[in-house]
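**Student:** Attaching a predicted model along with its sequence, questions to come.
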Amino acid sequence: MPNGIDEASYVRIGGIDQWLSVRGEDLSNPVIVELHGGPGASNLVFAPRTRAWERHFTIVRWDMRGAGRTFAAGGPEGQGEMTLDRLYADALEVTRHIRARLGVDKVLLVANSFGTVTGLRLARDHPEFYSAYVGTDQNIIGGGRDTSSYEALLARLAKAGRRKERAKVAAMGPDRSAWSAEQWSEYAKTVVTTDPLTYDTMKTVVIRSLWFSPFHTLRGLRAYLKGMTFSEQLGPQAMTIDEYAEGTAFRLPFFLFQGDHDVLTPPEPARRFYEAVTAPVKDFALIREASHFASFRHPEQFLDLMLTRVRPVVTGEGVSRTT
């Protein structure tokens, strides 16, 4: 489009080359900076599914260190420091770069899944950079006090008669801060494969998006998967976080949109955290018939929430409902 943008290149962030994609039909639209999940799972593969979003927002998709094209460019030895603090610093640098490149004062911070760990911290600390925070597949680790999803997994395994897997998960114990990177990864994979809706979403949305991605070659997809394995080391680092202790006061609009059947990051802990949050505007909504990857399984529902609840707030055209 005449006032649109479609750029993709490596940018020097945190001392290494990191991949940034910027797409949108109208540069006067609000700018979204995405924080992808995984860890190490670039959102670039979902671009065809979220094409309609680009009519209403300019979307910045960043392959973090350890992910996607950033991992492919430098390999394991070229990723530098792999810590949550480093990702946080990188995200601030990306934010500053995009604000300068696009000439905007603030950007809309949208985080999904593992990206929400960093997203909450950025939103809490830097309301001067972000017009609002939107979390989906929101992680609420909460110091490990809530073990309901762990117990639900044990129950599903018992009901399915998968005794060996249940024994393995039981031996890990509910204290995720004591898990190794391998145990953290194994737990996530077991959650995905024991819930029919999540497993179907993995096959029909995630794997299909990977296989048919117009932005990746087969070699690129191999690097994508290797990056996810490499980035698993970040998982256990997050398990010691207590979001309540870090603070529930946010000085920017705050939104959580959660899959109503998500068993990996269930809606109940997210709603409890939302209820504890104080913010100038806040809103919570469920994405219907959705597991994890809710915004990518139902991109039309997510876009409707963004247009009816978020965009009016960040553009000053209206105020959001509180539910």
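**Tutor:** Yep, that arrived. Residues are numbered from 1 along each chain as shown.

**Student:** use CA for all of it now, contacts and neighbours both
**Tutor:** OK.

**Student:** which residues are in contact with the host helix or strand of Phe296?
**Tutor:** In this structure, Phe296 sits in helix 294-297 according to DSSP states H and E. Contacts to helix 294-297, defined as CA atoms under 8 Å, 6 or more residues apart in numbering, come from residues 46, 49-50, 136-137, 201, 205, 258-259, 262, 287, 290, 301-302.

**Student:** hmm, try it at 10 Å
**Tutor:** Here helix 294-297 makes contact (CA atoms under 10 Å, 6 or more residues apart in numbering) with 43, 46-47, 49-50, 112-113, 136-137, 198, 201-202, 204-206, 209, 257-262, 286-291, 301-303.

**Student:** Tell me which of the residues you listed fall in strands.
**Tutor:** 112, 136, 257-259, 286-287 (DSSP state E).

**Student:** Show me where the stretch 51-200 of the chain has its strands.
**Tutor:** 58-63, 107-112, 130-136 (DSSP state E, counting those that start in this stretch).

**Student:** can you tell which of these is closest to Leu20?
**Tutor:** strand 58-63 (4.6 Å; CA to CA).

**Student:** And the closest one, how far out from the chain middle?
**Tutor:** Between the centre of strand 58-63 and the centre of its chain there are 12 Å (CA atoms, centre = their mean, to the nearest Å).

**Student:** can you pull the buried residues of that strand?
**Tutor:** Using 16 or more other CA atoms under 10 Å as the test for burial, strand 58-63 gives 58-63.

**Student:** can you check stretch 28-42 too?
**Tutor:** Buried residues in stretch 28-42, counting neighbours by 16+ other CA under 10 Å, are found at 29-42.

**Student:** put this beside the first:
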Amino acid sequence: MPYAAVNGIELYYRIDGDRHGNAPWLVLSNSLGSDMSMWTPQVAEWSKHFRVLRYDTRGHGHSEAPHGPYTTEQLTGDVLGLLDTLRIARAHFCGISMGGLTGIALAARHPQRIGRLVLANTAARIGSPEIWVARAARARNEGMAALAESVLPRWFTADFIAREPLVFAFIRDVFVHTDRHGYASNCEAIDAADLHAEAPVITAPALVISGTHDLAATPEQGRALAQAIPGARYFELDAAHISNVEQADTFTRTVLDFLQADPPA
């Protein structure tokens, strides 16, 4: 399995598409409690047009889960280290939820490394200390299965869960097998991240995607984020928090159209 030693840890990654070709690079960053497999609905189509680089955020999937708490600086440093290891000077970036926070910070602090930016189901500030402190403590003390019944139903609408029980079961399986300490440490990174001051300095062309039924990063927060980023576009899907799965075809097409659009005049 491909691992890269970056930022003091072993980071698991995967490349789809011709890695030695000339297509632009596209980095995909997962949400809290998931792993790179969450991008399965998009990879086949996007890898026809891009060299797609997925990675498991630290504390998730096959990546290392070092002692926390983690920070936004570490999460962005992991991406930069991976790009450097693979000799990628510049890439488009698409992140969901926690991955979106990483994208905001990357684009604001390292504009030379980011081409186009897609921020899905995220906000400049997600949640509150009341949520994240309790969530981190419960993950560490009781394990991930104890969180599944309260967290996962918020990821999708009830109609989707009823219509796609196998998809929901697969995502639940990834969630409950996430390292509990890695999950908790990422909760602490999210809790500490307030990027309201950074969004306005982003110069990359940006697309913000929200889910109409998202309770974690609401449409109101998504619209505010899009308004804060100069020239950003906003798109809303009939979905809850994991919109790339719940509205996979529309998400795939919308992002592809944005990434391939002519540059602004």
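**Tutor:** Ah, there it is. Quick caveat: nothing in here was measured; it's all calculated off a predicted structure.

**Student:** how about JSON lines for the strands of the stretch 51-200 of structure 1, with distance to Arg156 of structure 1 added?
**Tutor:** Listed next are those as JSON lines, based on distance: least, CA to CA, whole Å:
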{"stretch": "strand 58-63", "distance to Arg156 of structure 1": "34"}
{"stretch": "strand 107-112", "distance to Arg156 of structure 1": "25"}
{"stretch": "strand 130-136", "distance to Arg156 of structure 1": "24"}
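
**Student:** out of those strands, nearest to Gly15 of structure 1?
**Tutor:** Across the strands of the stretch 51-200 of structure 1, Gly15 of structure 1 has its closest neighbour in strand 58-63 (14.6 Å, CA to CA).

**Student:** matching residues in structure 2 for that closest one?
**Tutor:** When structure 2 is aligned by TM-score structural alignment, the counterpart of strand 58-63 of structure 1 is residues 51-56.

**Student:** same check, this time on stretch 261-272 of structure 1
**Tutor:** With TM-score structural alignment applied, stretch 261-272 of structure 1 matches the range 213-224 in structure 2.

**Student:** show me the contacts for the aligned residue in structure 1 for Arg113 of structure 2.
**Tutor:** Aligning on TM-score structural alignment places Arg113 of structure 2 opposite Phe129 in structure 1. By CA under 10 Å, 6+ apart, the contact set of Phe129 of structure 1 is 92, 95-96, 99, 104-109, 122-123, 252.

**Student:** Buried ones in stretch 218-237 of structure 1, by neighbour count?
**Tutor:** For stretch 218-237 of structure 1, by 16+ other CA under 10 Å, it's 220-221, 223-237.

**Student:** Repeat that for stretch 94-111 of structure 1.
**Tutor:** For stretch 94-111 of structure 1, a neighbour-count test (16+ other CA under 10 Å) marks 94-96, 98-99, 106-111 as buried.

**Student:** nearest to Val310 of structure 1, of those residues?
**Tutor:** The closest of the buried residues of stretch 94-111 of structure 1 to Val310 of structure 1 turns out to be Leu108 (CA to CA; 9.3 Å).

**Student:** With Gly231 of structure 2 as the reference, measure out to the aligned partner of that closest one in structure 2.
**Tutor:** Counting by TM-score structural alignment, Leu108 of structure 1 corresponds to His92 in structure 2. As defined by CA to CA, to the nearest Å, His92 of structure 2 lies at a distance of 17 Å from Gly231 of structure 2.

**Student:** quick one: terminal-to-terminal distance for the match of stretch 261-272 of structure 1?
**Tutor:** Note: stretch 213-224 of structure 2 ends 16 Å apart using CA to CA.

**Student:** hang on, isn't Leu20 of structure 1 packed against Ala67?
**Tutor:** No: applying CA atoms under 10 Å, one finds Leu20 of structure 1 not in contact with Ala67, separated by 11.6 Å.

**Student:** Looking at the two, which is more packed in?
**Tutor:** Ala67 (32 against 20; other CA atoms under 10 Å).

**Student:** what about the more buried one, distance to Asp260 of structure 1?
**Tutor:** Using CA to CA, Ala67 of structure 1 is found at 28 Å from Asp260 of structure 1.

**Student:** And Glu93 of structure 1, by the same measure?
**Tutor:** Relative to Asp260 of structure 1, and taking CA to CA, Glu93 of structure 1 is found at 34 Å.

**Student:** The two: who's more crowded?
**Tutor:** Taking other CA under 10 Å, Glu93 of structure 1 and Asp260 do not tie; Asp260 has more neighbours (18 against 15).

**Student:** The nearest residue to that one once chain neighbours are set aside - how many residues pack around it?
**Tutor:** Closest residue to Asp260 of structure 1 apart from its sequence neighbours, by CA to CA, 6 or more residues apart in numbering: Leu286 at 5.3 Å. By other CA under 10 Å, the residues close to Leu286 of structure 1 number 19.

**Student:** likewise Leu166 of structure 2?
**Tutor:** Neighbours of Leu166 of structure 2 under the rule other CA under 10 Å: 11.

**Student:** which residues touch it?
**Tutor:** Per CA under 10 Å, 6+ apart, neighbours of Leu166 of structure 2: Arg172.

**Student:** what residue of structure 2 matches up with Arg96 of structure 1?
**Tutor:** By TM-score structural alignment, Arg96 of structure 1 lines up with Asp84.

**Student:** Tell me if I'm right that that match and Val6 touch.
**Tutor:** Yes: between Asp84 of structure 2 and Val6 a contact is recorded at 8.9 Å, counting by CA under 10 Å.

**Student:** Quickly list what's touching both of these two.
**Tutor:** Overlap of the contact sets of Asp84 of structure 2 and Val6 (by CA under 10 Å, 6+ apart) consists of Asp78.

**Student:** Spell out the residue ranges of the helices in structure 2.
**Tutor:** All helices of structure 2, identified by DSSP state H, fall at 40-46, 72-85, 98-109, 129-142, 145-151, 158-163, 165-176, 180-192, 219-228, 243-246, 248-260.

**Student:** okay if I get the ones you listed as JSON lines plus distance to Pro200 of structure 2?
**Tutor:** What follows is those, written out as JSON lines (distance: least, CA to CA, whole Å):
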{"stretch": "helix 40-46", "distance to Pro200 of structure 2": "28"}
{"stretch": "helix 72-85", "distance to Pro200 of structure 2": "18"}
{"stretch": "helix 98-109", "distance to Pro200 of structure 2": "8"}
{"stretch": "helix 129-142", "distance to Pro200 of structure 2": "24"}
{"stretch": "helix 145-151", "distance to Pro200 of structure 2": "31"}
{"stretch": "helix 158-163", "distance to Pro200 of structure 2": "35"}
{"stretch": "helix 165-176", "distance to Pro200 of structure 2": "33"}
{"stretch": "helix 180-192", "distance to Pro200 of structure 2": "19"}
{"stretch": "helix 219-228", "distance to Pro200 of structure 2": "5"}
{"stretch": "helix 243-246", "distance to Pro200 of structure 2": "25"}
{"stretch": "helix 248-260", "distance to Pro200 of structure 2": "20"}
